[in-house]
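Engineer: pasting the structure only:
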């Protein structure tokens, strides 16, 4: 067949789509909307890598801590910066205090000039929060006047909460870990991002496959909207001399027209969605609309692949349809579908995944092409098996109510149409079940239990030494929402004032406070204790000899501190080690307040363990406000029973964002598909109403027509999802355990989407059920 003949036939089909009257336009528009929704999500997916890359670049460009332990000398081009990150309710707030050393000090990205002392520049999102009624507690924590906003180049997303505030005296805190002198903003030399391990790479790969497969299925279903009416129109072409192959190519041209229009609508949907993306925030993740720019190569691939797929799907769908001059041979009883070739797809997928069982982190990376091919074949197997399952089941359904019989008879005549409508959601549910199993199976490898005792404390607050001894504990204990606060002052003792060879930990406080970190038999103010036992007992006994001189807060090269000499007293008592609420058992010395020399106060830092009253709203934020008032550089940690890998957590967040987009697509596409089905049955519904059929009966029949295929689809999806999930767990070396709650929740979400779509389609259904629908031209 010459290429010219193909071009002429396809072009004729495109003309029929746009010049075939109202019927052709409606079908083209329905196809375009369905395809457009899929194209929009494909463009969004192709834009995600660029968005993540741009976010990472902006985040790296504002890096300001090298953590190399060196203190740079003061110069005209240096800046002293302090990290003051905090949390407000569930949102992280990035904070920095700035003190330029000279006129050429580096400016942070997105900041036009340094804020003066007592002033700050903020992100637009933080500015809105501080001006709102819900931001009152945070305003109390940030006692600075807002004088400007941070530009986009200094933020990772539009919803980020961030500020830069002016300060002075930061140079005196350079010995602390929260303050550093820098000469530039940007990644430190030699700092490289940690690569993903094989299991996390597998998770990322699976997420893309599982999220994109339903999109492809929906696009393939969308180009077949209105197929029965189109085929009846094509029968007329046989009367004027067109052969069977020619009308199939013309049908492909009609689908091509809808796909091309769908590309235009999809681009519009994407541009509109991109603007809305700037208003959304999922788990503290947000993106600027300008970040969502699809790769040119991937965008061209979508523009070429979608129309080509539309033509191929149409030709494939018409392979068993006989279009004759006097009608379409489709309403007769179709031949029974064959099962054997449908089973080859999932079996082939399992065969491709089998060689990688047992690899994982210990045996190298997975073969990405085998993973993609095997997973795609398994999920495509759902779309191949579902029509056979629906046909086999509905053929055995007989007696029941009138609504039931109407639904069953319709399904028996067009089980393929019903299966196509459900295919997308079945694929999505199967993939989601497999992903949930994989996440649950490997979660333990990326989650570690902490030693925190949450019965003793839920927060830990660390403050600098210029806070008076015991003041932090008393202030926090009086804070709203705090049940109990226990403070202990910490420092170190060295055998020399500068560059000591050996150091000991030292903790100071009242007897009650010291009992939180050690086991004391008897205690009174003025006592000094040596902690024996544990990992540090022998070192303590060797260094802390009675009469020897030790130095509080010894200094090292590059540090300007004032060590205080202290003579170890005779008659020290002994204490046993005890884990504090964070699970740390310290060694060294314990000194009660009465025995602590006044000169040592400068080297002490206070640590407060806080027990909260969870019945008080915002108890955590009240405690954070008190800590910030006592020390703007305070470190506040919320104690948790477990900690999870940041990479694992970010991947799971990405899955949540992607799954939300796919669910929206599923709902919208199902609604369009349902409306198209109702439109094709308009005359049939009107005839049944004219003959006296109750509207309630017809509504129930439409519900059954949706419920039966979706029930079968979810059952098949659960089977395939459990199989794929088990194989993936075997591949990662994890034990296989069936998470029935995940299976039921995923199936429930899928059923809920279908139920919602069915309810939304009832109003147009009621409008179609009128006798005047029998009118024709």
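Structural biologist: Arrived safely. The structure displayed is predicted, hence computed values, not measured ones.

Engineer: Every contact and neighbour count from this point should use C-alpha atoms.
Structural biologist: OK.

Engineer: secondary structure element for residue 574?
Structural biologist: If you go by DSSP states H and E, residue 574 is part of strand 573-577.

Engineer: on contacts alone, who are the packing partners of that strand?
Structural biologist: strand 518-519, strand 528-531 (3 or more Cα pairs under 8 Å, 6 or more residues apart in numbering; DSSP states H and E).

Engineer: from the middle of its chain, how far away would the longest one be?
Structural biologist: What that stands for is strand 528-531. Its chain's C-alpha centre lies 49 Å from the corresponding centre of strand 528-531 when counted by Cα atoms, centre = their mean, to the nearest Å.

Engineer: Would you mark the buried spots in that strand?
Structural biologist: Going by neighbour count (16 or more other Cα atoms under 10 Å), the buried part of strand 528-531 is 528-531.

Engineer: so how many other residues sit close to the spatially closest residue to residue 206 that is not a sequence neighbour?
Structural biologist: Ranked by Cα to Cα, 6 or more residues apart in numbering and with sequence neighbours excluded, the top spatial neighbour of residue 206 is residue 435, at 7.3 Å. Using other Cα atoms under 10 Å, residue 435 has 24 other residues around it.

Engineer: mind listing what's buried in the strand or helix carrying residue 435?
Structural biologist: Element membership for residue 435, per DSSP H and E: helix 415-442. The neighbour-count check on helix 415-442 (16+ other Cα under 10 Å) flags 415, 417-442 as buried.

Engineer: Just name whatever secondary elements it is in contact with.
Structural biologist: Identification of packing neighbours for helix 415-442 by 3+ Cα pairs under 8 Å, 6+ apart yields helix 198-222, helix 368-394, helix 646-680, helix 695-731, helix 740-768.

Engineer: How far off centre is the first one?
Structural biologist: In terms of Cα atoms, centre = their mean, the centre of helix 198-222 is found 15 Å from the chain centre.

Engineer: orientation of that helix relative to helix 646-680 in degrees?
Structural biologist: 10 degrees (axes from the mean of the first three to the mean of the last three Cα atoms, to 10 degrees).

Engineer: And the longest one, by the same measure?
Structural biologist: Between the direction of helix 695-731 and that of helix 646-680, the angle (the same axes, to 10 degrees) works out to 150 degrees.

Engineer: re the thing from before, and of the helices and strands packed on helix 415-442, who's closest to residue 324?
Structural biologist: Nearest to residue 324 among these is helix 646-680; the distance by Cα to Cα comes to 20.7 Å.

Engineer: in the closest one, what's buried?
Structural biologist: Those would be 648, 651-655, 658-659, 662-663, 665-679, for helix 646-680 by 16+ other Cα under 10 Å.

Engineer: then this one, side by side with the first:
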């Protein structure tokens, strides 16, 4: 293998060696510059480290998704399988039933299990099947049950805890889950109990399931934009962090020019200093990430938790971060040095700069719009969006803020002047170093712009993923579906006497026909008390024993039920639960004579559920027909004044039927994938906001450290601390205000383009724009308040001492 000297001409080889030596010299200056050098290195390392930690977290996301998916697949026990796939009872089969419940706003995954043989496979993370009356629980559920406020939940889960579910059976450290032992489970047709011989998703899934998992192109676009919007501020902050201490560094480089170094050498030495800070930032970032990795394993963010082992970065992406950060530090420093003339007797940057040009600063956002233009009008029916064009376009639009903001700040402060002394000090400082002020605000402006664009996109497309259910939560708050037949009167009494329940309506259903076997005319009937039937139809009067047939039918487009009215005639003999020739079991075939008091009524337009046309009160049916009735649900109206009324209801449900399910009524239903993307955005935004706050604080402290001697000199000459404090606040407030205005402009523009790409009408939600802008301003305000104590400590005359 040839050496580098054999590959390169001698002149180029010497140039490479000189460049490497200059970089190494700059790194030596960074680590051996005394207290000032170490402070500068520390600030740079912390600033870069915060960004690196978040980038490493992002590189771990693929593994997080993959790990959670593996657990979901491994413990998959979907009981909705066709009868031809149900295994016969054997030594390796088990019975399982879904007993999920809810505790306030937290979902609890529950299963009743009963092994049918010694070789029945164990659920993932479980060492052995619990016996009847026992359960194994997740660590989070164990802690919740042991808490003081969980008395109702303990009553709902009256099992003895005998074990803990391991990490391999849980998707997160805070997941609430349990497996309870049972006996006598009966896997009949229509029962929620099913027989399986394995855990895990079948090798050949149902084609309908696969089709349902196809992701909408608009949702894929949202996911892509979310990642770009969350990562763009991180890159901006890292680029700003490697330039910490730039003014002091340039003054040191002037001394190097005095002893003979040329301009190229000084740039390379400066790049070496930045490289050292970036390498330290990688180490600090790795430490922050490991600390955060352990912390995230024991916390929950917006209902999402993970295990520390899930947060292992992808090796390829982690290596990319490790290489990209130092290279970016060198390139950013070399680019920044092009605008600074370091001479042997000083730095020309301290003089009046020429005005910044606008034309080239408009090129990045215009190029971004050009890259997004081909996708305008694409919608969801024309295939997936071009990933590279969308990523590049959104990045150029957002990062174009970093090019525009210095020009905006300079143009604005050049027109400012008269005002109080604190105002004049702030304006003069901004006129001399508008670029430094803009760098501090760049990150928050990019973050706010991206947040506004995403908020517009989510708000505009919300109607496509949030559908009306037709339910009226003002009328019914909860619905309960039982797993088997329950007596109507007993069910209604159980719920009516429950704390927090104002009213309970129970319904049952069955089938009738005009013959015992293979009837020509057959239909369904609904059974309920007069109170219950009034929730389905408009009844002139009602008493137990009455029968009604509705003219109109709830949930159907036909306006009359002539056929059914013709069948249900007074005195006609019908049969409840008739039999059919191809049925494996015979029906009840209970004879029933239609009473003479049958009346024709109108169904309510807001009828509860999809009621049948034949409505019967319990006394109108023969006693032998009772076994043919199955529960059609219990509808509950709750008392809003009773706190925790839903928990009381769930306890009653668990006592009556552990396999029943309760549902809270809602006027709308949200697409699960859409909700997941939005939750991911909220979680990511929380981390980015934390990074923004921490990085801004570090940047603010670095700026105060740069001006320590100036502040001390002004105090020594008699300037009041209040005046200096206000001047520092103005120096922060002016660039922040200008940055937020620019961010709102770019964010609205990007949001409009994204809506046009998804073929969604553009409607401005100004409240969301103001909210996002206010959040950015609030973060800056908190950082400014946190920087006041060190500012006051720096405003002392003894700060003029030097060595």
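Structural biologist: Looks like it came in fine. These figures come from a predicted structure and were not determined experimentally.

Engineer: So after superposing, what's the score?
Structural biologist: The TM-score (TM-score structural alignment, normalised by the length of the first structure) is 0.96; 776 aligned residues with a Cα RMSD of 2.1 Å.

Engineer: Which part of the second structure matches the helix holding residue 435 of the first structure?
Structural biologist: Counting by TM-score structural alignment, helix 415-442 of the first structure lines up with residues 434-461 of the second structure.

Engineer: how far apart are that stretch and its match in the first structure?
Structural biologist: Aligned to the first structure and superposed, stretch 434-461 of the second structure gives a mean residue distance of 0.3 Å (mean Cα distance after the TM-score superposition for the first structure).

Engineer: What helices and strands are in contact with the longest helix seen in the second structure?
Structural biologist: Ordering each helix of the second structure by length in residues (DSSP state H) puts helix 34-74 first. Counting contacts by 3+ Cα pairs under 8 Å, 6+ apart, helix 34-74 of the second structure packs against helix 10-31, helix 217-241, helix 263-296, helix 315-337, helix 672-706.

Engineer: can you list these in CSV and add distance to residue 541 of the second structure?
Structural biologist: Below are these laid out as CSV (distance: least, Cα to Cα, whole Å):
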stretch, distance to residue 541 of the second structure
helix 10-31, 92
helix 217-241, 52
helix 263-296, 62
helix 315-337, 73
helix 672-706, 44
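
Engineer: I'd like to know which of those helices is closest to residue 343 of the second structure.
Structural biologist: That would be helix 263-296 among these, by Cα to Cα, at 8.2 Å.

Engineer: and the closest one, which stretch of the first structure?
Structural biologist: Helix 263-296 of the second structure corresponds to residues 244-277 in the first structure, going by TM-score structural alignment.

Engineer: Which of the residues in the matching stretch are classified as buried?
Structural biologist: Within stretch 244-277 of the first structure, the residues scored as buried using 16+ other Cα under 10 Å are 244, 246-271, 273-274, 277.

Engineer: for stretch 287-307 of the first structure, same thing?
Structural biologist: Residues of stretch 287-307 of the first structure classed as buried: 287-289, 291-294, 299, 302-303, 306-307 (neighbour count, 16+ other Cα under 10 Å).

Engineer: again, but for stretch 217-231 of the second structure
Structural biologist: Of the residues in stretch 217-231 of the second structure, those buried (16+ other Cα under 10 Å) are 217-226, 228-231.

Engineer: got a list of what the residue nearest the centre of the second structure touches?
Structural biologist: For the second structure, the residue nearest the mean C-alpha position is residue 679 (1.5 Å; Cα atoms, centre = their mean). Contacts for residue 679 of the second structure (Cα atoms under 8 Å, 6 or more residues apart in numbering) come out as residue 302.

Engineer: Against residue 713 of the second structure, how distant is it?
Structural biologist: 51 Å (Cα to Cα, to the nearest Å).

Engineer: now residue 107 of the second structure
Structural biologist: 61 Å.

Engineer: So for these two, which sits in the more crowded spot?
Structural biologist: A count of neighbours by other Cα under 10 Å puts residue 713 above the other of residue 107 of the second structure and residue 713, at 18 against 14.

Engineer: hmm, back to that, could you tell me where the longest helix of the second structure falls in the first structure?
Structural biologist: Mapped onto the first structure using TM-score structural alignment, helix 34-74 of the second structure spans residues 21-61.

Engineer: and that stretch, how far from the second structure on average?
Structural biologist: Stretch 21-61 of the first structure sits 0.9 Å off on average (mean Cα distance after the TM-score superposition for the first structure).

Engineer: The helix holding residue 435 of the first structure versus helix 198-222: what angle between them?
Structural biologist: Calculated by the same axes, to 10 degrees, helix 415-442 of the first structure forms an angle of 170 degrees with helix 198-222.

Engineer: Heading C-terminal from helix 415-442 of the first structure, find the next helix or strand.
Structural biologist: As assigned by DSSP H and E, the chain's next helix or strand after helix 415-442 of the first structure is strand 447-449.

Engineer: For that following strand, which outside residues touch it?
Structural biologist: When contacts are defined by Cα under 8 Å, 6+ apart, strand 447-449 of the first structure is touched by residues 641-645.

Engineer: which of those has the most neighbours?
Structural biologist: Most crowded among those, counting by other Cα under 10 Å, is residue 644 at 14 neighbours.

Engineer: any idea what that residue aligns with in the second structure?
Structural biologist: With TM-score structural alignment as the criterion, residue 644 of the first structure lines up with residue 670 in the second structure.

Engineer: Residue 674 of the second structure versus the nearest residue to that match once chain neighbours are set aside, what's the distance?
Structural biologist: Excluding the flanking residues, the one nearest residue 670 of the second structure by Cα to Cα, 6+ apart is residue 466, at 4.4 Å. According to Cα to Cα, residue 466 of the second structure stands 9 Å off from residue 674 of the second structure.

Engineer: Then residue 516 of the second structure?
Structural biologist: From residue 516 of the second structure to residue 674 of the second structure the distance is 50 Å (Cα to Cα).
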